[in-house]
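Peer 1: What follows is a protein structure lacking sequence information:
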């Protein structure tokens, strides 16, 4: 039987070297806990970048998956299925949306939104063909497709992949005045994360999204909020936009929409934007398949019926307060909203990666990002006792 070292060696031998994971080989998971091939348990404080908000292997979502998988998995969109309409109705009601376009990955949802708002710009707003502009923010992360890395400001994401797709303008994150100044008659949309996750859980100034909403409404610009990580309960609201009392014109959801079982994403919008897409102009063989729809419906029911959104707000506040009580000269800042938290380490205290490796040795799996930041985003099912368990070990490492 192969051990962990053997499996890591196989990855190194046959796999592309495009990730640098922690050297832990996981074999099973339940709730907030995962177990490696040697039987050691870890508290998962990453949740697969918020794709496992409902916890690992949630029994209700598993039941929906197995029941649907035994009945019908894929029809393509050439035919209709008995899950798609129900998925549309339930997701639209939950997010106050008019139209839903299902895709698979988060990056596909972003690409879909880019196409749709450009088409809206040409057909409805009257932007000259080929001149549409989309404004984005520095330090963004929206995926890794060619169009998306074309407006990334991360040298690692962009280097060696040009020529890039034109039509994007980059402004600072959290600066509403910069957005107002950047808008031209050819601007069709502003694409932004309510909280920048990969950048290190960067929260914009109070009132930023409300002011952004005002500017976009006044100038006829579609506001696209990428809620693929922040949405579906992660920040203590169903959608992070609710913290600012705004509604986007286009909202992107994914990750937790599949409950950790299956890749499901969706573009949520008004009829003006998605109504411009006609048969044959955009689609996906797997997007909206019956298995994905059944899983997503179950994942949404779990969030609502088990009150995981409210739990995220309560447990997030508790976790954040516990982190703030730790006295360590290594810590520069604790920040976050709901169960989307970050610990930033002082530069003179070294990089975050050794801290993450030490946490692993203590039984906690977290993720370093941007050199100095440790992300802590456990599944929303986490309990106070489990948070206390984690805090003891985090304090041990930080001190």
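Peer 2: Perfect, thanks for sending it. Given the structure is predicted, the values throughout are model-derived calculations rather than measurements. Numbers count the residues shown, from 1 in each chain.

Peer 1: alpha carbons only for contacts and neighbour counts from here, please
Peer 2: Will do.

Peer 1: and the residue sitting nearest the centre point of the chain, what does it touch?
Peer 2: Nearest to the mean C-alpha position of the chain, counting by Cα atoms, centre = their mean, stands residue 229 at 1.9 Å. Contacts for residue 229 (Cα atoms under 8 Å, 6 or more residues apart in numbering) come out as 49-51, 197, 253-255.

Peer 1: Go through those and say which is closest to residue 284.
Peer 2: residue 254 (15.2 Å; Cα to Cα).

Peer 1: The closest one and residue 246: what is the separation?
Peer 2: Distance check for residue 254 against residue 246: by Cα to Cα, to the nearest Å, it reads 20 Å.

Peer 1: out of these two, which sits in the busier spot?
Peer 2: Shown here are residue 254 and residue 246; by other Cα atoms under 10 Å, residue 254 has more neighbours (30 against 15).

Peer 1: Can you tell me the closest non-neighbouring residue to that one?
Peer 2: Leaving aside its chain neighbours, residue 254 sits nearest to residue 265 (3.9 Å; criterion: Cα to Cα, 6 or more residues apart in numbering).

Peer 1: same check, this time on residue 190
Peer 2: Sequence neighbours aside, residue 135 is the residue nearest to residue 190 in space, at 4.7 Å (criterion: Cα to Cα, 6+ apart).

Peer 1: I'd assumed the residue nearest to the centre of the chain was in a helix, is it?
Peer 2: No: if the criterion is DSSP: H, G, I helix; E, B strand; the rest coil, then residue 229 is coil and not within a helix.

Peer 1: Return the distance of it relative to residue 391.
Peer 2: Using Cα to Cα, residue 229 is found at 23 Å from residue 391.

Peer 1: Just the strands from the stretch 1-150 of the chain, written as ranges.
Peer 2: 26-30, 33-36, 41-44, 99-103, 133-137 (DSSP state E, counting those that start in this stretch).

Peer 1: Would you map the strands across the stretch 201-350 of the chain?
Peer 2: Going by DSSP E, counting those that start in this stretch, the stretch 201-350 of the chain shows strands at 222-226, 250-253, 265-269, 331-337, 340-345.

Peer 1: by contact count, what packs against the longest one?
Peer 2: With contacts defined as 3 or more Cα pairs under 8 Å, 6 or more residues apart in numbering; DSSP states H and E, the packing partners of strand 331-337 are helix 308-324, strand 340-345.

Peer 1: any chance of those in CSV, plus mean neighbour count?
Peer 2: CSV is the format used below for those (neighbours: other Cα atoms under 10 Å):
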stretch, mean neighbour count
helix 308-324, 20
strand 340-345, 25
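
Peer 1: so which of the ones you listed gets nearest residue 26?
Peer 2: In terms of Cα to Cα, the element of those nearest to residue 26 is strand 340-345, at 22.8 Å.

Peer 1: Taking helix 308-324 as reference, get the angle to that closest one.
Peer 2: Between strand 340-345 and helix 308-324, the angle comes out at 20 degrees (axes from the mean of the first three to the mean of the last three Cα atoms, to 10 degrees).

Peer 1: ok, structure two:
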């Protein structure tokens, strides 16, 4: 059997990609060869400051030596054992998640392989209440499997696959009155993101999250917090909802939890909710495998040892002030918290800024027509982040205005 040819240029590799992979992601912009810290290099050797971190995944940076060591050690011992058995890594990571979440006695953890799988577990958890109505927020993004997609609001994602899971109602995000009107005796759960990342980094205020807790509790419904993008230190707290001082019934995690190794999790809070799913009622072959859990343990350890929660919070505040200090009329401001941020633009030119940034050696994300999302590694330095702040005016200068827009 002949070995496959290895493309040696970005162009050749992308041409082969088009021939061999399903086009569900469109055409990739780059072929990435390696990473280190907050930087990536493409196949042609060009360096980029990675301000997206795999969409909030690489929380401790690329090629972090402690994470690499933990994964290498575990790979040399065992990769997979199935859930007929357990491992010290699986038990240890569950313990650490319950600790940093300050979960009450009787809380439990279920490990999956991704965020959307964690959402699927939470949907099944909610069905065990005996109710079937689920409420989610407008502009929410909870995943792309058919159950999670029913909760996701964007019509372009949903409509090609309808009919989806019945009984899902969407309410305006942040509207307490609308939520109170929607939650009733038939409601199984309200799923909500503390910050809607895919909607453009829109943060729920503490009053809304506290009201959600009160409204669902009064109706006997579950409050399920989706921390897939916001969790694991991203916002400067272990979990974004903690700043509101609430305790959910369940929480979903993924993205940053493995630092780049695929893993998801659902936490159930307290003995009553944790008893809803019993043996045989849910499962996964790869969930909680030793390799992913070893990575998760390393991520938690690195965040704590290096004080990355404080670092994320302080650096996010510095960034917002630094962008405001540019006094550029084309920039409305910065929204978000910690290192989940959006630079809000006066005009709907984010796609052009995204391209200009990449050409200048920065990886960002045009998350909304007028907003650029940043979700860098929590280890990024102020000096590194300052290079993007300094470059912003020139990036905006490089954009050709559309008709009717000022330069």
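Peer 2: Arrived safely, thanks for sending. Since the model is a prediction, treat every value here as computed from it, not as a measurement.

Peer 1: Work out the TM-score between the chains.
Peer 2: Superposed pair, TM-score by TM-score structural alignment, normalised by the length of the first structure: 0.93. Supporting alignment: 387 aligned residues with a Cα RMSD of 1.5 Å.

Peer 1: Need the strands of the stretch 201-350 of the first structure in a markdown table (columns: distance to residue 149 of the first structure).
Peer 2: What follows is the strands of the stretch 201-350 of the first structure, written out as a markdown table (distance: least, Cα to Cα, whole Å):
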| stretch | distance to residue 149 of the first structure |
| --- | --- |
| strand 222-226 | 15 |
| strand 250-253 | 18 |
| strand 265-269 | 19 |
| strand 331-337 | 26 |
| strand 340-345 | 24 |
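
Peer 1: Which among the ones you listed is found nearest to residue 38 of the first structure?
Peer 2: strand 340-345 (29.1 Å).

Peer 1: For that closest one, which helices and strands make contact with it?
Peer 2: Secondary-structure packing of strand 340-345 of the first structure (3+ Cα pairs under 8 Å, 6+ apart): helix 308-324, strand 331-337, strand 373-376.

Peer 1: Would you mind telling me which of those is nearest residue 44 of the first structure?
Peer 2: strand 373-376 (8.8 Å).

Peer 1: which part of the second structure lines up with that closest one?
Peer 2: The aligned range for strand 373-376 of the first structure in the second structure is 371-374, by TM-score structural alignment.

Peer 1: average distance between the matching stretch and the first structure?
Peer 2: Averaged over the aligned pairs, stretch 371-374 of the second structure sits 1.0 Å from the first structure after superposition, using mean Cα distance after the TM-score superposition for the first structure.

Peer 1: Give me the contacts around that stretch.
Peer 2: Under the criterion Cα under 8 Å, 6+ apart, residues 51-52, 200-201, 339-345, 348, 350, 353-354, 364-367 lie in contact with stretch 371-374 of the second structure.

Peer 1: per the alignment, residue 75 of the first structure corresponds to what in the second structure?
Peer 2: Per TM-score structural alignment, residue 75 of the first structure is aligned with residue 81.

Peer 1: My guess is its match contacts residue 288. True?
Peer 2: No: Residue 81 of the second structure is beyond contact range of residue 288, at 9.7 Å (criterion: Cα atoms under 8 Å).

Peer 1: Give me the more crowded residue out of these two.
Peer 2: Taking other Cα under 10 Å, residue 81 of the second structure and residue 288 do not tie; residue 288 has more neighbours (30 against 14).

Peer 1: what residues are up against the more buried one?
Peer 2: Contacts for residue 288 of the second structure (Cα under 8 Å, 6+ apart) come out as 83, 90, 110-113, 263.

Peer 1: go with 10 Å
Peer 2: 80-83, 86-87, 89-91, 93-94, 109-113, 263-265, 294, 296 (Cα atoms under 10 Å, 6 or more residues apart in numbering).

Peer 1: Can you say which of those residues are buried?
Peer 2: 80, 87, 89-90, 93-94, 109-113, 263-265, 294, 296 (16 or more other Cα atoms under 10 Å).

Peer 1: Residue 207 of the second structure: which of those residues is nearest?
Peer 2: The closest of those to residue 207 of the second structure turns out to be residue 265 (Cα to Cα; 26.4 Å).

Peer 1: Against residue 366 of the second structure, how distant is that closest one?
Peer 2: From residue 265 of the second structure across to residue 366 of the second structure, the span is 28 Å (Cα to Cα).

Peer 1: Same check on residue 228 of the second structure?
Peer 2: Distance from residue 228 of the second structure to residue 366 of the second structure, counting by Cα to Cα: 19 Å.

Peer 1: neighbour count winner among these two?
Peer 2: More crowded of residue 228 of the second structure and residue 366, by other Cα under 10 Å: residue 228, with 29 against 21.

Peer 1: Which position in the first structure pairs with the more buried one?
Peer 2: Using TM-score structural alignment, residue 228 of the second structure pairs with residue 228 in the first structure.

Peer 1: Surely that match and residue 256 touch.
Peer 2: Yes: between residue 228 of the first structure and residue 256 there is a contact at 8.1 Å, judged by Cα atoms under 10 Å.

Peer 1: Now the common contact residues for the two.
Peer 2: Shared contacts of residue 228 of the first structure and residue 256, defined by Cα under 10 Å, 6+ apart, are found at 49-51, 234, 265.

Peer 1: These in helices, which ones?
Peer 2: 49-50 (DSSP state H).

Peer 1: Nearest to residue 161 of the first structure among the shared contacts of residue 228 and residue 256 of the first structure?
Peer 2: Nearest to residue 161 of the first structure among these is residue 49, at 24.5 Å by Cα to Cα.

Peer 1: what's the matching residue for that closest one over in the second structure?
Peer 2: So, by TM-score structural alignment, residue 49 of the first structure is matched to residue 55.

Peer 1: Its match: neighbour count?
Peer 2: 20.

Peer 1: One more: the one 10 residues further on?
Peer 2: In terms of burial, residue 65 of the second structure registers 13 neighbours under the definition other Cα under 10 Å.

Peer 1: distance of it from residue 59 of the second structure?
Peer 2: In terms of Cα to Cα, residue 65 of the second structure sits 13 Å off from residue 59 of the second structure.

Peer 1: Residue 278 of the second structure too?
Peer 2: For residue 278 of the second structure relative to residue 59 of the second structure (Cα to Cα), the value is 33 Å.

Peer 1: So for these two, which sits in the more crowded spot?
Peer 2: A count of neighbours by other Cα under 10 Å puts residue 59 above the other of residue 278 of the second structure and residue 59, at 32 against 10.

Peer 1: Looking for the alignment partner of residue 104 of the first structure in the second structure.
Peer 2: Residue 104 of the first structure maps onto residue 113 in the second structure when the alignment is built from TM-score structural alignment.
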